[in-house]
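**Student:** here is my input; please provide its structure:
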Amino acid sequence: MAQKQVWLVTGAGRGMGVRLAQAALAAGHAVVATGRNPEQVSRAIGASENLVTVTLDVIDPADAQAAVQASVDRFGRIDVLVNNAANFKAGFFEEITPADFRAQLETTLFGPVNVTRAALPVMRAQRSGLVVTISSTAGLIGGEFVSAYAASKFAVEGWMESLTPEVAPFGIRTMLVEPGFFRTELLTPESTSYAASSIEDYAERTAGTVAGWQSMNGRQGGDPAKLAAALVQLTALDEPPLRFAAGADAVGVFEQKARDLLAQAAAHRELSLALAHDDASA
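**Tutor:** Alright, predicted model coming up:
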């Protein structure tokens, strides 16, 4: 990649997207910062001659195409696409409405799909590019109260892992970022909505979980400015990592997941190996 990169960042109106755009600009890169309200994006990031703000609702494929075209029109290329836009629909599976479950997938799975689909032809033509997708530790481990969010992030992980070898021959690389808990706006009412408590069996756990997460808001251990700086550093590498564990808690999740998978593979190993046809070795 050229030393000066052109970044396209989704969800840049607040939270992690603002930090990413600011860090890229501070490193001397050009940034196309997108959000549903471009005026809010501009106010949040601040003025820069290397900044363009564009309207983008990631669930709208036409918006995605327009944002990519705006990047090409202004800067001639896209070097780094950061799929960052997200929301969080929390609750026990039985209490999350089907509409909300689908809406979660629309934003956090099909949103990145839409924007990446729009950007890949540009990257293929220039025979270079990096697709960075902000996933989550919830894309590696499931947990109660996050079934919709984890479903979307598990899907993102599989999609990106499969996309990687498809686009590698064109000089395009991918990087999944799995943050733990960072002090962003994800747990604010603007980003997180809780399923209505409707089933008595879940009521006590729902109340406790919601109270716990609300008390955590603004007190998360991760520093988003440091994460943004780390991602700028990683995007400059000739070989960016396929996955980046963002934060000490994320490193712990990676390590525990690896141990769990090895233990699960070993638990019934003999039974697993005995499932081949009798003539398989003939």
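
**Student:** CA atoms for contacts and neighbours, from now on please.
**Tutor:** Noted.

**Student:** report the buried residues of the strand or helix carrying residue 72.
**Tutor:** Per DSSP states H and E, residue 72 falls inside helix 61-75. With burial defined by 16 or more other Cα atoms under 10 Å, the residues of helix 61-75 counted as buried are 61, 63-72, 75.

**Student:** and stretch 189-196, by the same measure?
**Tutor:** By neighbour count with 16+ other Cα under 10 Å, stretch 189-196 contains the buried residues 192, 194-195.

**Student:** hmm, back to that, closest to residue 252 out of the buried residues of helix 61-75?
**Tutor:** The shortest approach to residue 252 among the buried residues of helix 61-75 belongs to residue 64, at 35.0 Å (Cα to Cα).

**Student:** please name every helix or strand in contact with the helix or strand just after the helix holding residue 72.
**Tutor:** Sequence order places strand 80-83 as the next helix or strand after helix 61-75, per DSSP H and E. Under the contact definition 3 or more Cα pairs under 8 Å, 6 or more residues apart in numbering; DSSP states H and E, strand 80-83 sits against strand 6-9, helix 111-126, strand 129-134.

**Student:** contact partners of strand 80-83?
**Tutor:** Contacting residues not belonging to strand 80-83 are listed as 5-11, 112, 115-116, 119, 129-134, 235 [Cα atoms under 8 Å, 6 or more residues apart in numbering].

**Student:** next, the structure of the following sequence, for comparison with the previous one:
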Amino acid sequence: MTDKVWFITGAGRGLGYLLARDALAAGDRVVATSRTVDGLAEGLGVAEDRLLVRPLDVTDAMAAAAARDAAVAAFGRIDILVNNAGRAQLGWFETIPDRDVRRQFEINLFGAMNVARAVLPVMRRQRSGLVIAISSVNGLVSNPGGSVYAASKFALEGWMEGLAAEIAPLGIRSLIVEPGMMRTNFLDPSTVRQGEIEIADYAEAVAGFRSFIAAANGTQQNDPEVLSALIVAEASTPDPAQRLLFGADAHDWAGAKSRQLAAEIAASRARA
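**Tutor:** You can find the predicted model right below:
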């Protein structure tokens, strides 16, 4: 087998769309899923025997299973799962209603679990596969205004680390991707969510954070085109990395966090 079959969530735009495009350009076949698929097939512009477009809300486990069945019916196998669909719920914790906190986890964590639960039986039968989780450096580092978003990514990474050890003996590999700030629609008002509960104690900090987000939208330092190419290349290697940090900011923040943890562990050992 020379070509691979990709199953990508959140492929309607942003990094998911770029991954679908680049995988097709590499000669692979793609199942491109998104909540909204209008114009997606036309945009990717390849023959139907290499591309299957399916609407998918990742929070619907039955829909995930149906998309899996359609993928197998069309292409016979699934080699690479990319759990890319996600949501950015930002804001100070107390300003975010409980329903929005839960929605963040329903998409970023439980949605990824739904799709993995649907696809993993196919990979187990094949005794091969690669599960890619698009996380964030905020899966390692949390900051003011990002506590809820980071919590969902911390949880995603904790699940993926344990899952990786469970599926590795069956020939199924895993990769956690941790980008820094990328020039996608991630911070666009059509995508990002902000807390809506007004609390005077946080008002000044929240206003500054919102100004930062508005200014950063579209000016982020990292190029998603480069990351997409890296992921497609990594998926083609016989022994891909299990973790891929992307961007100088991601490396700086993760490095600082690792040094902080090392210092705290050493201090704790001395006290204990």
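
**Student:** TM between them?
**Tutor:** The TM-score (TM-score structural alignment, normalised by the length of the second structure) is 0.97; 271 aligned residues with a Cα RMSD of 1.1 Å.

**Student:** which parts of stretch 179-187 of the second structure are buried?
**Tutor:** Buried residues in stretch 179-187 of the second structure, defined by neighbour count with 16+ other Cα under 10 Å: 179-184, 186-187.

**Student:** on that earlier part again, and the two most separated of the buried residues of helix 61-75 of the first structure?
**Tutor:** 61 and 75 (21.2 Å).

**Student:** pretty sure residue 44 of the first structure sits against residue 15.
**Tutor:** No. Contact criterion Cα atoms under 8 Å: residue 44 of the first structure and residue 15 do not qualify, at 9.3 Å.

**Student:** and for residue 178 of the second structure, the neighbour number?
**Tutor:** Residues contacting residue 178 of the second structure under the criterion other Cα atoms under 10 Å number 24.

**Student:** and it, that one's in a strand?
**Tutor:** Yes. Assigned with DSSP: H, G, I helix; E, B strand; the rest coil, residue 178 of the second structure falls within a strand.

**Student:** on that earlier part again, closest one to residue 36 of the first structure out of the buried residues of helix 61-75 of the first structure, please.
**Tutor:** Looking at those and their distance to residue 36 of the first structure, the nearest is residue 63, at 9.6 Å (Cα to Cα).

**Student:** pretty sure the closest one is touching residue 57, no?
**Tutor:** Yes. Residue 63 of the first structure is within contact range of residue 57, at 6.2 Å (criterion: Cα under 8 Å).

**Student:** still on that earlier bit, just name the most buried of the helices and strands packed on strand 80-83 of the first structure.
**Tutor:** Of those, the one with the most neighbours on average (mean count of other Cα atoms under 10 Å) is strand 6-9, at a mean of 27.

**Student:** which residues does the helix or strand just after that one contact?
**Tutor:** Sequence order places helix 16-26 as the next helix or strand after strand 6-9 of the first structure, per DSSP H and E. Applying Cα under 8 Å, 6+ apart, the external contacts of helix 16-26 of the first structure come out as 7, 9-12, 30-31, 33, 41, 44-45, 48, 50-51, 84-85, 184-185, 224-225, 228-229, 231-232.

**Student:** quick one: the strands in the stretch 151-282 of the first structure, in order.
**Tutor:** Along the stretch 151-282 of the first structure, the stretches classed as strands by DSSP state E, counting those that start in this stretch are 172-179, 192-194, 243-246.

**Student:** would you turn the ones you listed into JSON lines with distance to residue 95 of the first structure?
**Tutor:** Shown next, in JSON lines, are the strands of the stretch 151-282 of the first structure (distance: least, Cα to Cα, whole Å):
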{"stretch": "strand 172-179", "distance to residue 95 of the first structure": "26"}
{"stretch": "strand 192-194", "distance to residue 95 of the first structure": "9"}
{"stretch": "strand 243-246", "distance to residue 95 of the first structure": "31"}
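
**Student:** residue 202 of the first structure is nearest to which of those strands?
**Tutor:** Among the strands of the stretch 151-282 of the first structure, strand 192-194 comes nearest to residue 202 of the first structure, with 13.1 Å by Cα to Cα.

**Student:** give me the contacts around the closest one.
**Tutor:** With Cα under 8 Å, 6+ apart as the contact definition, strand 192-194 of the first structure has outside contacts at 87-91, 186, 210.

**Student:** now do stretch 100-109 of the first structure
**Tutor:** Under Cα under 8 Å, 6+ apart, the answer for stretch 100-109 of the first structure is 58-59, 85-89, 148-149, 151-153, 155-156.

**Student:** still on that earlier bit, out of the contacts of strand 192-194 of the first structure, who's the most crowded?
**Tutor:** residue 90 (26 neighbours).

**Student:** which ones are touching it?
**Tutor:** The neighbourhood of residue 90 of the first structure, defined by Cα under 8 Å, 6+ apart, consists of 96, 145-149, 192-195.

**Student:** tell me who's in contact with residue 156 of the first structure.
**Tutor:** Residue 156 of the first structure neighbours (Cα under 8 Å, 6+ apart): 108-109, 135, 139.

**Student:** how much space between it and residue 111 of the first structure?
**Tutor:** If you measure residue 156 of the first structure against residue 111 of the first structure using Cα to Cα, to the nearest Å, the figure is 10 Å.
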